[in-house]
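> I would like to see how this sequence folds:
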Amino acid sequence: MLINGIDTDLIVMAIWGVIFAIFVLKLFQSICLVPTKSAYIVERLGKYHSTLDAGFHALIPFLDKVAYIHDLKEETIDVPPQECFSSDEVNVEVDGVIYISVTDPVKASYGITDYRYAAIQLAQTTTRSVIGTLDLDRTFEERDVISAKVVEVLDEAGSMWGIRVHRYEIKNITPPETVKNAMEMQVNAERERRALLAKSEGDKQSKINRSEGVMAETINRSEGEMQRRINEAEGKAQEILTLAKATAESIERLAVVISSEGGQSALRMQLGEQYMKQLDGLSKPDSRIVLPGNLVNFEYWMQSIGLKDDKK
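Below you'll find the model as predicted:
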């Protein structure tokens, strides 16, 4: 049919062709493949209908649509640097990182507009409040306390947002340049003080060790000298005892020999031999013999030593 030179059948066929193409496109779009560790929030006619887990799903064209897509894997969110005041009125700049994951896709979709932005803001405010109760020196030491407090607050709010905060880590705490220079000077002074203290302790210990060594050496020498003298005295005493014992034994044996038969004659003979040996030594040209002035006394002396028999 021609109307004003236009074929209306062709127009109708074109319209139906467009409608069919749109229907086919929507039919393909209704096929939904959800990857692992993901969740799709489906709305039907603008109202929440279901949550699609990993796998193949088919939606009703023109009625169902995927309104929100959530990644269920743990993700990191950087917390931008912010200025905080410590309890001693020092301005420091703090930044960090949050590790969170979605546990309830429905609450994460409808419980809050943007849970990532909300977590960042809550982490910043909590960090400011915690640092405000600490001194500057303690802010560097109490990072675990700050992180634990932020995680506690975020977990409490995250239960309503469908998220879980695993941990919060402070990356940097940056004080002003003037405070940083003062802290560096303080650290250097403390390091020098420790070095001087360690050196003095080392010198003190060295002197103590040296004096103890000298004392030990002196004691050892004195003990050695004492032991040497004791050993010498004991040796001399043992020598005297041995000589005395030998002399006593020789005297006892000599007394036994003299008291036996013929003992006195043998003694006189031995003494005579010794006397003759001495006289023989005096017979040399340079020798001198001294005789007593009174020969009677000389004969008496010979009788006393047994060289002459007074009976003859």
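> only C-alpha atoms for contact and neighbour calcs from this point on.
Will do.
> ok, and the closest non-adjacent residue to residue 2?
The shortest distance from residue 2 to any non-neighbouring residue, by C-alpha to C-alpha, 6 or more residues apart in numbering, is to residue 8 (6.2 Å).
> Could I get the full set of helices for the stretch 1-150 of the chain?
Under the criterion DSSP state H, counting those that start in this stretch, the stretch 1-150 of the chain contains helices at 8-29, 105-110, 115-131, 136-141, 143-161.
> burial count for the closest residue in space to residue 30 that isn't next to it in sequence?
Using C-alpha to C-alpha, 6+ apart and skipping the chain neighbours, the partner closest in space to residue 30 is residue 59 (4.6 Å). A count of nearby residues for residue 59, using other C-alpha atoms under 10 Å, gives 18.
> my guess is residue 59 contacts residue 31, does it?
Yes: Residue 59 lies in contact with residue 31 (C-alpha atoms under 8 Å); the separation is 6.2 Å.
> residues in contact with the residue nearest to residue 30?
The contact partners of residue 59, by C-alpha atoms under 8 Å, 6 or more residues apart in numbering, come to 30-32, 65.
> and the gap between it and residue 109?
Separation of residue 59 from residue 109 (C-alpha to C-alpha, to the nearest Å): 19 Å.
> and stretch 100-115, how far out from the chain's middle?
The chain centroid and the centroid of stretch 100-115 are separated by 46 Å under C-alpha atoms, centre = their mean, to the nearest Å.
> one step back: of all the helices of the stretch 1-150 of the chain, which one comes closest to residue 80?
Taking C-alpha to C-alpha, helix 115-131 is the member of those nearest to residue 80, at 8.2 Å.
> So for the closest one, what gets flagged as buried?
For helix 115-131, burial by neighbour count (16 or more other C-alpha atoms under 10 Å) applies to 115-116, 118-120, 122-124, 126-131.
> Kindly report the same for stretch 196-210.
Neighbour-count burial for stretch 196-210, counted by 16+ other C-alpha under 10 Å, picks out no residue.
> Check stretch 131-138 too.
131-132, 134-136.
> any idea how far residue 157 is from residue 145?
Relative to residue 157, residue 145 is positioned 19 Å away (C-alpha to C-alpha).
> Name the residue in the two with the higher neighbour count.
residue 157 (17 against 13).
> contacting residues for the more buried one?
With C-alpha under 8 Å, 6+ apart, residue 157 has no contacts at all.
> ok, back up a step: max pairwise distance over the buried residues of helix 115-131: which two?
Among these, 115 and 131 lie farthest apart (C-alpha to C-alpha), at 24.0 Å.
> quick one more, to check against the first:
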Amino acid sequence: MESFLSPSLIISLIVVVIGIFIIAKGLVIVRQSEVMVIERLGSFNRILESGVNIIIPFIERPRPISMLRYVRMGEDYHPVMSDETRIDRRETVMDFPGQPVVTTDNVTVKINGALYYQIIDPRRAVYEVANMSQAVEVLAKTTLRSVVGKMELDKLFESRSEVNNAIQAEMEEAASKWGVKLTRVEVQDISMPEEVEEAMRLQMAAERKRRATVTEAEGEKSAAIAKAQGQRESAILNAQGDKESAILRAQGEQESIKLVLNAIGDSEDNKQTVIGYLLGQSYIKVLPNMAKDGERVFVPYESSALLGSMGMFRELAGSPEETVRQHLQRDGLRGGLVGSAGNS
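I've put the predicted structure just below:
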């Protein structure tokens, strides 16, 4: 028994145990999308990538990184700080609770935001800032107050995308120094005081009523314009009809005069007689309308001469009546003008 537990064997066992312990402590397996920052005797040495890696125990050790996360407990979020030796290089979301912000029109709103970031340089994330996640959160809150503080409340609701882009642009330079890449920033929820919400509801109702009134006025305006255009087109068509009718009447009278003159001769005396006859007819047509406007009718002095001319025309038309009738029959107008002259 004493020979079996010789000092040399005990030493060998001790060495083997120490070797196994050293190998176990020095063998590090890093998972995919994770890295480890290794320090040797307190200074940066290297970064372990995913896979199987070996470090020297007690001489080399991983440098932890402080991470701040929010855990929901009931209706509130509570911050939890932890030190992690494995740095996750995947995109991470930080949903920080609502922050009070004052707009330019002195309205205090509570904004809840979400920040998406990714660690691209683990060495800077560990050595350039004491607490990377907390620094990113504080930077996001201060930038949010700065950007929203330059806007009015109505503009804030209308342009959330502009707010997100402005926050991301202002944070990129500072975050890049810490080895962090900001992928996007989202304004999730905007809460307002109850009196502000009530005022906005009243404003929206008034705006809808105004739009309805404007729409109704525009409809009435369009209807009035259409009606006026219709009346205008109708008046134009009536005027054109009256014009064409007057032209046709004048042409008919002119042709009648030509036929009469062809029948009785176109001497100067006959022309004067025909003209006097036509003027007399016009006076006779106007006299009933003149009598409607008053109890007395004043007959101009010249009307007696015109009536006398009509009598002369009738006497003249009585002697050559057969000749006129023949001319009218030749032109296809049997009993036309001469018959009407006799009836006059």
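> care to give me the TM-score?
Once superposed, chain against chain, the TM-score is 0.65 (TM-score structural alignment, normalised by the length of structure 1); 244 aligned residues with a C-alpha RMSD of 3.5 Å.
> re the thing from before, show the buried residues in the contacts of residue 59 of structure 1.
The neighbour-count test (16+ other C-alpha under 10 Å) marks 30, 32, 65 as buried among the contacts of residue 59 of structure 1.
> Residue 238 of structure 2 maps to what in structure 1?
Using TM-score structural alignment, the partner of residue 238 of structure 2 in structure 1 is residue 221.
> Confirm that that match sits in a helix.
Yes: assessed with DSSP: H, G, I helix; E, B strand; the rest coil, residue 221 of structure 1 lies in a helix.
> and it, how far is that from residue 215 of structure 1?
10 Å.
> same thing with residue 113 of structure 1?
Residue 113 of structure 1 sits 83 Å away from residue 215 of structure 1, going by C-alpha to C-alpha.
> Repeat that for residue 58 of structure 1.
Computed as C-alpha to C-alpha, the residue 58 of structure 1 to residue 215 of structure 1 distance reads 97 Å.
> can you check residue 170 of structure 1 too?
Distance, residue 170 of structure 1 to residue 215 of structure 1, using C-alpha to C-alpha: 58 Å.
> The two: which has the busier surroundings?
residue 170 (16 against 12).
> secondary structure element for that one?
For residue 170 of structure 1, the element it lies in under DSSP states H and E is strand 163-174.
> That strand maps to which residues in structure 2?
Using TM-score structural alignment, the residues of structure 2 aligned to strand 163-174 of structure 1 are 180-191.
> what comes up buried for the matching stretch?
Buried residues in stretch 180-191 of structure 2 (16+ other C-alpha under 10 Å): 180-182, 185-187, 190.
> hmm, who's touching it?
Contacts for stretch 180-191 of structure 2 (C-alpha under 8 Å, 6+ apart): 109-121, 125, 160, 163-165, 167-168, 171-172, 175.
> at 6 Å what do you get?
Residues external to stretch 180-191 of structure 2 that are found in contact with it (C-alpha atoms under 6 Å, 6 or more residues apart in numbering): 109-120, 164.
> I'd like those as a markdown table, with neighbour count appended.
Output for the contacts of stretch 180-191 of structure 2, formatted as a markdown table (neighbours: other C-alpha atoms under 10 Å):
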| residue | neighbour count |
| --- | --- |
| 109 | 20 |
| 110 | 16 |
| 111 | 21 |
| 112 | 18 |
| 113 | 21 |
| 114 | 19 |
| 115 | 20 |
| 116 | 15 |
| 117 | 21 |
| 118 | 16 |
| 119 | 22 |
| 120 | 17 |
| 164 | 18 |
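> Of those residues, which belong to strands?
Of the contacts of stretch 180-191 of structure 2, the ones assigned to strands by DSSP state E are 109-119.
> Out of those, which comes closest to residue 273 of structure 2?
Taking C-alpha to C-alpha as the measure, residue 273 of structure 2 sits nearest to residue 109 out of these, at 102.0 Å.
> Show me what the closest one lines up with in structure 1.
By TM-score structural alignment, residue 109 of structure 2 lines up with residue 92 in structure 1.
> Burial check on residue 47 of structure 1, number of neighbours?
Using other C-alpha under 10 Å, residue 47 of structure 1 is surrounded by 11 other residues.
> and it, how far is that from residue 116 of structure 1?
24 Å.
> Closest to residue 21 of structure 1 out of the buried residues of stretch 131-138 of structure 1?
Using C-alpha to C-alpha, the shortest approach to residue 21 of structure 1 within the buried residues of stretch 131-138 of structure 1 belongs to residue 131, at 61.6 Å.
> Now do the contacts for that closest one.
In this structure, residue 131 of structure 1 makes contact with residue 86, judged by C-alpha under 6 Å, 6+ apart.
> could you pull out the strands for structure 2?
Using DSSP E, strands in structure 2 cover 27-30, 34-40, 43-48, 51-54, 60-62, 65-73, 76-84, 87-88, 92-102, 108-119, 180-191.
> Those strands: which one's closest to residue 18 of structure 2?
strand 27-30 (13.9 Å).
> Could you list every helix and strand that that closest one packs against?
strand 51-54 (3 or more C-alpha pairs under 6 Å, 6 or more residues apart in numbering; DSSP states H and E).
> what do you get if the cut-off is 10 Å, keeping everything else the same?
Where contact means 3 or more C-alpha pairs under 10 Å, 6 or more residues apart in numbering; DSSP states H and E, strand 27-30 of structure 2 is packed against strand 43-48, strand 51-54.
> Give me the contacts around it.
21, 36, 48-57, 86-87 (C-alpha atoms under 10 Å, 6 or more residues apart in numbering).
> Highest neighbour count among the residues you listed?
Highest neighbour count within the contacts of strand 27-30 of structure 2: residue 36, with 24 neighbours (other C-alpha under 10 Å).
> measure that residue to residue 307 of structure 2 for me?
Distance of residue 36 of structure 2 to residue 307 of structure 2, given as C-alpha to C-alpha: 131 Å.
> try residue 242 of structure 2
Residue 242 of structure 2 sits 30 Å away from residue 307 of structure 2, going by C-alpha to C-alpha.
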